[in-house]
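S.K.: Here's a sequence, model it:
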Amino acid sequence: MNANMRTVPDMPHFVALAVAGGSSLLEVAVPYDVFGMDRSGLADPWYDFAVCAPPGAGIGSWFRVSTPHGLDRLVTADTVIVPWSHDVEQDPPADLVDAVRAAHEAGARVASICTGAFVLAAAGLLDGRRATTHWMHAGLLARRHPRVQVDPDVLYIDHGDVLTSAGKAAGLDLCLHLVRKDHGSAVANALARRLVVPPHRPGGQAQFIPAPVPADADGGLGALLGWALERLHEPVTVTDLARAARTSERTLSRQFRAATGTTPLQWLLAQRVHRAQELLETTGLSVEQVAERTGLGTAATLRRHFHRALGVPPDAYRRSFHGGSRPAA
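M.R.: Below you'll find the predicted structure:
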C-alpha cells in the first residue's frame, strides 16, 4: 500500500473530491467512477469516497451539487482530488485554497486534474516542483506562479504527496495511476479493462498527438502493439518490431513518436517493467525468473530498469505488497 496513506489498517482509504463550483462534469465523474463505485470485487476494502463542496456549488452551468460534506471535510481525507474548479483568469476560491492546504498539512495526498493545478499552486503546494496542467493553460500557470516548474508536455507528474495531471482524459490516467500505487498493477489493469481504456499510459507521455498514425495492411500500430505484448517474454527488438510492421525502423520510430510520445525502445522497456510489476505482485517467481519472462534477460538488467522506472528494486517492491512474504509460485 502507498506510504502516504493515513487510514487505519483494514479501513478504506478516504478519497475526497473538492468541488467549489464551475467544475466540468466529466472531471467530477471520472474520480467518482474510479473511487466512488463499489469495486470490492477487485480489492477489499475499496475506497471510501465523498464529494465535498460549499453550499450551492455547481457543476457546469446547470447541475447543482447536493452533498452533506463541506470543504472542511477535506482535512480528514487520505487523498484529495481537485478538478477544474474556476475560470483560470480569476484567482481560485479562497475557501477551496485554504481547505486544500489544510488537508495537505494534515497529511493528505493531493492530486489535481486539468486546471485544478491552479488551486494547488495558489496553496503553495507546487513551489519549487515540476507540475503540469492542460497545455492551453500551461503558459498562464507559469506566469502567475513563477516558482512552479510547469511542464506542458506530459500527462501527469507524481511527487508522492502532490500530483498534477493535464486535461480530462489525463485525469483518468492519473486516477488509474493512484489505484496502481495503492493496490498494484493487477487491480489497476482489471479496473482499466472494466472501463475499456488502456491499462497504463506513463505520466511522461505527450499530451498532444500532432498527427494520426497512418494505417497499414497489417491493421496499424495498434495491431503491432498487441503483437509485441504477446511476446514480451521473447527478446523482441526494435528491428523485430519494424520487420513485423513491414516498415523501416525510421518510419516505425516516427509513427511511435506521433502516437505515444515515446520511442519503440522506451515503449518496450516500459511494457516489460509493467509486466514485471504484475509478476512480482501475483507470483512467487524469483527475480531471475521474472527477468526471463519479461524479456529482460538477467536479474541485473531487470533491477536496473525497474529501479530507474519506479525508484525501488524488485525485491523491495514485492515486499511492499506482501509484507515480506512471497506469494505462491
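S.K.: contacts and neighbour counts: CA atoms only from here.
M.R.: Noted.
S.K.: residues contacting Ile81?
M.R.: Val15, Ala16, Leu17, Ala18, Pro31, Val110, Ala111, Ser112, Ile113 (Cα atoms under 8 Å, 6 or more residues apart in numbering).
S.K.: here's the other one to compare against:
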Amino acid sequence: MGEKIMFGDIYRNKKVLVTGNTGFKGSWLCTWLISLGADVYGFSNEIPTTPAMFSETGLANKMTHFYADVRDLNAVKKIISEVEPHFVFHLAAQPIVSLSYTEPVETISTNVMGTTNVLEALRTYSKPCTAVIITSDKCYDNVEWIYGYKETDAVGGKDIYSGSKGAAELIFKSYYHSFFKKEGGLVQVASARAGNVIGGGDWALDRIIPDCMRSWSEGRVVEIRSPKATRPWQHVLEPLSGYLLLGEKLYKDHTLNGESFNFGPKPEYNHTVQEILEDMSVRWHFEDSKQAYKITGDIKFYEAGLLKLNCDKALFHFQWKPTLDYHTLIEYTSDWYYEYYKNKGEMFAYTLSQIKGYEDLASLGNIAWTK
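M.R.: The predicted structure is shown next:
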C-alpha cells in the first residue's frame, strides 16, 4: 500500500507560517506540517518554557524561525511579506489563565493587539492566502450551563484571559466584515476555538499535566487543588486536525470565509482531575496512586468549573470529529513524557511516531481528513 494522503495533500510544498510556533501547540503543529511536506516558517518572541518542546525536538533546525513580537505590527508585516505564505495559522498568545491575573495588560496586548496585527498585515497583503485565527474555548461568556457552546453564542468572560479571547474574536469578526468579506478577495480567514488540550511536550506553569510530569520526573508527589474539577480533555492532535482540515476546506471553498468553528472532544470525555492522574500514574508504573498525588485546598485564582463545546458545525461542514478514545489520550500523553524523562528518547522522531499512529487510527476510523 502507498502512503496515505492526509488533508488532500494540500500542504505539500506550500509555505505555511505559524505564529507562536515555539509554544506547545505551535511545536506540535509545525512537526505535523513538516511531516505533511510543508515548507514551514514560524515566528515568536521567545521560547516560553524550559524545557520546551520546540527545543527538545530540534525544530529550529527543521524550519525557518524568526524572533519577533506579534505586538509589533511592522515586524509582522515584514515577515509576512518576506515569507509570502500560502497559509497562516495564528497561535501566538499569552495562554496561561493564572498569568492573566498578574500580567493583565500583557495578556490583553498579546491576545487582542497581536491578533489585530496579524489581521492588519493580511489586510494589506497582495497575494492569495488562507488564514486560520486560533483563539480558545474560553472566548465564550461562560455561564456554566450544561450545554455545549455553539459558535453563535455570546463571547466575553469574567476574567482577563477569557475577555482577551472574546475580544480577539470580536476583532476577527469586525476585520472580516470590514475588509475580507468582499468577493474575489485574495485572503480568506476563519477562526477556530478549542481548549483543555493535553499531550507530551507541554511544560507551561499552573497546568495540571505539566505540574504532574515535572513532579513525577523528580520523584515528588504532585499536589492537586481541585480533584473533582472536570474538564473536556483532548489530545493536542485533535484540535490541530481540525485547524488543518479547516485550512484545507477554506482554501478550496471560499464560502467558509469569515466563519468560526469549535473543535472539542466527545462529551463523554469529561473526566475529573483525580481520574486522569490515577490513569496516568499507571502508565508511569506507580504501584499505588497515593505515591503519585496528594490533594491540597490551595486554590490560587478563579477558573470556570464547567465549559463544553458543541462541535456540530465542524461535523456538518466538513465532517470533522475527534479520533482518540480516552485511554489512548492517556497513553499518548503519559508515554511521551516517559520517553523524554525515563528513556531519554529522540523526541522529534518519537513525536512523528505518535503523529503517524494518530493518522493510522484516524484512517481506521474513516475520519474525513484521511480520505
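S.K.: What does the TM-score come to for these two?
M.R.: The TM-score (TM-score structural alignment, normalised by the length of structure 1) is 0.36; 192 aligned residues with a Cα RMSD of 6.3 Å.
S.K.: Reformat the contacts of Ile81 of structure 1 as TSV; add secondary structure, neighbour count and distance to Ser165 of structure 1.
M.R.: As requested, those are arranged in TSV below (DSSP: H, G, I helix; E, B strand; the rest coil; neighbours: other Cα atoms under 10 Å; distance: Cα to Cα, whole Å):
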residue	secondary structure	neighbour count	distance to Ser165 of structure 1
Val15	strand	25	17
Ala16	strand	30	17
Leu17	strand	26	15
Ala18	strand	30	15
Pro31	helix	25	13
Val110	strand	25	11
Ala111	strand	29	8
Ser112	strand	28	6
Ile113	coil	31	5
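S.K.: For the stretch 151-300 of structure 2, which segments are assigned as helices?
M.R.: Using DSSP state H, counting those that start in this stretch, the helices assigned to the stretch 151-300 of structure 2 run over residues 160-175, 208-217, 237-252, 273-283.
S.K.: among these, which is nearest Ser363 of structure 2?
M.R.: helix 237-252 (12.6 Å; Cα to Cα).
S.K.: helices and strands around the closest one, which ones?
M.R.: helix 24-35, strand 129-134, strand 187-193, helix 312-318 (3 or more Cα pairs under 8 Å, 6 or more residues apart in numbering; DSSP states H and E).
S.K.: Next secondary structure after the first one?
M.R.: Using DSSP states H and E, the helix or strand that follows helix 24-35 of structure 2 in sequence is strand 39-44.
S.K.: so can I have a markdown table of the helices and strands packed on helix 237-252 of structure 2 showing mean neighbour count and distance to Tyr326 of structure 2?
M.R.: Shown next, in a markdown table, are those (neighbours: other Cα atoms under 10 Å; distance: least, Cα to Cα, whole Å):
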| stretch | mean neighbour count | distance to Tyr326 of structure 2 |
| --- | --- | --- |
| helix 24-35 | 22 | 19 |
| strand 129-134 | 24 | 24 |
| strand 187-193 | 25 | 21 |
| helix 312-318 | 15 | 20 |
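S.K.: nearest to Thr333 of structure 2, of the ones you listed?
M.R.: When these are compared (using Cα to Cα), the closest one is helix 24-35, at 12.7 Å.
S.K.: List the residues that contact Leu17 of structure 2.
M.R.: Counting by Cα under 8 Å, 6+ apart, Leu17 of structure 2 makes contact with Val40, Tyr41, Gly42, Phe43, Val83, Pro85, Phe87, Val88, Phe89.
S.K.: If you could redo that for Val80 of structure 1, that was the one I meant.
M.R.: Val15, Ala16, Leu17, Ala18, Leu74, Val100, Ala103, Ala108, Arg109, Val110, Ala111.
S.K.: now those as JSON lines including distance to Pro314 of structure 1?
M.R.: Formatted as JSON lines, the contacts of Val80 of structure 1 follow (distance: Cα to Cα, whole Å):
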{"residue": "Val15", "distance to Pro314 of structure 1": "28"}
{"residue": "Ala16", "distance to Pro314 of structure 1": "32"}
{"residue": "Leu17", "distance to Pro314 of structure 1": "33"}
{"residue": "Ala18", "distance to Pro314 of structure 1": "35"}
{"residue": "Leu74", "distance to Pro314 of structure 1": "34"}
{"residue": "Val100", "distance to Pro314 of structure 1": "34"}
{"residue": "Ala103", "distance to Pro314 of structure 1": "32"}
{"residue": "Ala108", "distance to Pro314 of structure 1": "27"}
{"residue": "Arg109", "distance to Pro314 of structure 1": "24"}
{"residue": "Val110", "distance to Pro314 of structure 1": "27"}
{"residue": "Ala111", "distance to Pro314 of structure 1": "27"}
